[in-house]
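Peer 1: Sequence plus the predicted model coming up.
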Amino acid sequence: MRVKYALPTAILLMAPAAVVLLILLSVLYGAKSIDAHTVWNAIVHFDKESVDHQIIRTSRIPRVVGALLIGCFLAVSGALMQGMTRNYLASPSIMGVSDGSVFAVTLAMVFLPSNHNLSMIGFSLLGSAFGAFVVFGLAWLIPRGMTPVKLAILGTIIGMFLNGVADAVATYYQISQSISFWYNARLYQMDPAMIKLALPFAIVGLTLAMCLSRSITVLSLGDEMSAGLGQRTGLVKAGAMLAVVLLTGASVALAGKIAFVGLIIPHIARYLVGQDYRWVIPVSGVLGGIFLAFCDVLSRFVNYPFETPIGVVTALFGVPFFLYLIWRRGGGEARG
């Protein structure tokens, strides 16, 4: 038993060191490098007249905190979706959940322009639920629509449609510049006030995910076996989707749509710790935060001194991984 839990425990224990290292790298390096002494002074002796102190306090610290949180939220969402559906291609960005959030935020900005941050989070959550409902509803109606590749194709089509409608509406009402934040995932525009507002929703989602982790493990064995063991599969799936909506909606509200985190990280977590979602979920959250924060730091050096969009960096890892999954596992039903 000790050997079984040794690796996931070690990952969770070593994670704080990796997080601290990424925070330091993120705060120290960028278009303008700042020395460690200035960073320390900005934290303990903040001078609002200092440009460097303003950059550290209002931009770089919120940015790395946001990247860590968003990576965690998206990875946990992906783990829940993959375990619940037994679909190895399931993730918020592929299954239309993130696209639904961007769609709802766009409509809110056009037709309800006086919304404050909390309202935007609410619309993002509603959009996540709408995107998931449309994709999974259509997949249920189509013969063998729940197979991994068909569901991924359907999610991509619905996501492109929602993005196209949102883009057309934004262009017609001349708010394309304002809405571009949600399409391009600009972590450098992270709003500390938005983090404070979104965090309670995400905490509820994470708590729900951990409470359902044992049930997701059983559900990942298949609906029939799950029902045979006395599990109320419909209730578990509803709870898991609620957690996905809360976590994805919060992440999109913070920084827009970021792809592939929810696809890659749960696979890595299962490879490291096995199929027990009591470990998969927390390890996915930790690795997801570290992965996105690492990609954010990397984005500053790919084309230095200019920043590469974070979506491009995650795609450098995500696209090959996506193709590998399809090549390795094909288009049939996912297996435990």
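Peer 2: That came through, no problem. The shown structure was predicted, so the numbers you read here are calculated from the model rather than taken from an experiment. Numbering: from 1, shown residues only.

Peer 1: C-alpha from now on. contacts and neighbour counts both.
Peer 2: Noted.

Peer 1: Could I get the full set of helices for the stretch 1-150 of the chain?
Peer 2: Ranges of helices within the stretch 1-150 of the chain are 2-28, 36-44, 51-55, 61-85, 97-111, 117-141, 148-172, based on DSSP state H, counting those that start in this stretch.

Peer 1: I would like the residues contacting the second one, please.
Peer 2: Helix 36-44 is contacted from outside by 27, 28, 52, 53, 54, 56, 57, using C-alpha atoms under 8 Å, 6 or more residues apart in numbering.

Peer 1: wait, doesn't the fifth one sit right on residue 48?
Peer 2: By that I understand residue 54. Yes - with contact defined as C-alpha atoms under 8 Å, residue 54 and residue 48 form a contacting pair (6.3 Å).

Peer 1: Use this one as the comparison:
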Amino acid sequence: MNSSSISKIKKPSLNTPRNFTLVLIICFILLGVCVFASLVLGSRLVGLNEVIDGLFHSNIDSYEANVVRKRISRTVFSLLCGAALGVSGALMQAVTRNPIADPSILGVNTGATLFIVCGIAFLNISTANEYIWLALAGSAITAVFVFGIGSMGRSGATPIKLVLAGAATSAALSSLVLAIMIPRSHVMDEFRFWQVGSVGSGNWSSITTFIPFLIIGILIAIISAPALNALALGDDVATGLGVRTGILRLFAAFSAVLLCGAATALAGPIGFVGLLSTHVMRLILGPDLRFVIPMSAISGAIILTISDVVGRLIGSPGELEVGVVTAFIGAPILIILAMRSKVSSL
């Protein structure tokens, strides 16, 4: 896909939604509220003065200030992971033309999980950098496999076939994960907390490791958005507009796997964030991916951060992992979407 191809795509693109500015302002306000709540709420409530001390007064070494400093890195990590999962979900839905595509539904998270378990069991990996590369490999292989299985037959890769292929693949890979872990207690001990999906272990080291993958993935997604708008009209129309559909799908899928794999490696297999964020933005703003993709990043950050806060409050004095909270919210929504007649095409 070259620059001349993209310039041809801009003509059929939609105009800026009339409510885009209002939605953007509301999302930034919600984002600020989520950040403040994440710093203040938890097993230990802190006041505004303690938040200020933790943010701006490094010389103060009180317990409350240290709690705030820990929550700062956790909050930033949650925002970045939520943004990555939101964009990944938008890309997967666009590439597959499947309105219920999501890293967790298509089995991509489970592929990353399997490779990380194999790394822990057989390669003795233990660092974030090693987790990321194994998760990316597992995500990519699983995505190709699921799309290949879902594309078989006369009708090609329909939404229902992709979901069924993803569910079957996820079930098979989950069985392999259990088969590897059960005889190895040390693997189970190291893996069980990661498996649930949590941002509680987020620190500045993991954030630094994650940021390059996030930047590359989001840049590819934004550049691909105009051409993905044309792809939504069908392969024949997109080809007529100058889009190389095969290359476009490859780059967009690469971006989705990069974002999902990196987030999964560091935070665990957190599901439904991409599904929820993209559907909310598409419902409000319409189908234009030039706006849906960046706004899915913001809404994904909001959803994951507020879910983390809810998990802390529900599980107090401990915490309920964010992966459990997003699954509890996302599963009923997935059932509703699957029951809609329009789910057969995007």
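Peer 2: Noted; the coordinates are in hand. Everything numeric in this text was worked out from a predicted model, so none of it was measured.

Peer 1: Narrow the contacts of helix 36-44 of the first structure to those that are buried.
Peer 2: 27, 28, 52, 53, 56, 57 (16 or more other C-alpha atoms under 10 Å).

Peer 1: And the residue most central in space within the second structure, how far from residue 184 of the second structure?
Peer 2: Residue closest to the average C-alpha location in the second structure (C-alpha atoms, centre = their mean): residue 85, at 1.2 Å. Distance, residue 85 of the second structure to residue 184 of the second structure, by C-alpha to C-alpha, to the nearest Å: 31 Å.

Peer 1: What of residue 49 of the second structure?
Peer 2: 47 Å.

Peer 1: Now residue 125 of the first structure. Nearest residue, chain neighbours left out?
Peer 2: Of all residues not flanking residue 125 of the first structure in the chain, residue 249 sits nearest, at 4.3 Å (C-alpha to C-alpha, 6 or more residues apart in numbering).

Peer 1: aligned partner of the one you found in the second structure?
Peer 2: By TM-score structural alignment, residue 249 of the first structure lines up with residue 261 in the second structure.

Peer 1: okay but its match is in contact with residue 110, surely?
Peer 2: No - contact criterion C-alpha under 8 Å: residue 261 of the second structure and residue 110 do not qualify, at 10.2 Å.

Peer 1: neighbour count winner among those two?
Peer 2: Per other C-alpha atoms under 10 Å, whichever of residue 261 of the second structure and residue 110 has more neighbours is residue 261, with 34 against 29.

Peer 1: got the contact list for that one?
Peer 2: Contact partners of residue 261 of the second structure, counting by C-alpha under 8 Å, 6+ apart, are 109, 112, 132, 135, 136, 138, 139.

Peer 1: What's the match for the first one in the first structure?
Peer 2: By that I understand residue 109 of the second structure. Per TM-score structural alignment, residue 109 of the second structure is aligned with residue 98.

Peer 1: swap in the last one?
Peer 2: Using TM-score structural alignment as the criterion, residue 139 of the second structure maps onto residue 128 of the first structure.

Peer 1: Now do that match against residue 335 of the first structure, distance only.
Peer 2: Residue 128 of the first structure is 27 Å from residue 335 of the first structure, by C-alpha to C-alpha.

Peer 1: between the two, who's got more neighbours?
Peer 2: Neighbour tally, residue 128 of the first structure and residue 335, criterion other C-alpha under 10 Å: the higher count belongs to residue 128, 31 against 11.

Peer 1: Contacts only, for that one.
Peer 2: Counting by C-alpha under 8 Å, 6+ apart, residue 128 of the first structure makes contact with 96, 97, 98, 99, 100, 101, 245, 248, 249.

Peer 1: which stretch of helix or strand covers residue 294 of the second structure?
Peer 2: In this assignment (DSSP states H and E), residue 294 of the second structure forms part of helix 289-314.

Peer 1: circling back: which of the helices of the stretch 1-150 of the first structure sits most buried?
Peer 2: Highest mean neighbour count among the helices of the stretch 1-150 of the first structure (mean count of other C-alpha atoms under 10 Å): helix 61-85, with a mean of 28.

Peer 1: matching residues in the second structure for that helix?
Peer 2: Under TM-score structural alignment, the match for helix 61-85 of the first structure in the second structure covers residues 72-96.
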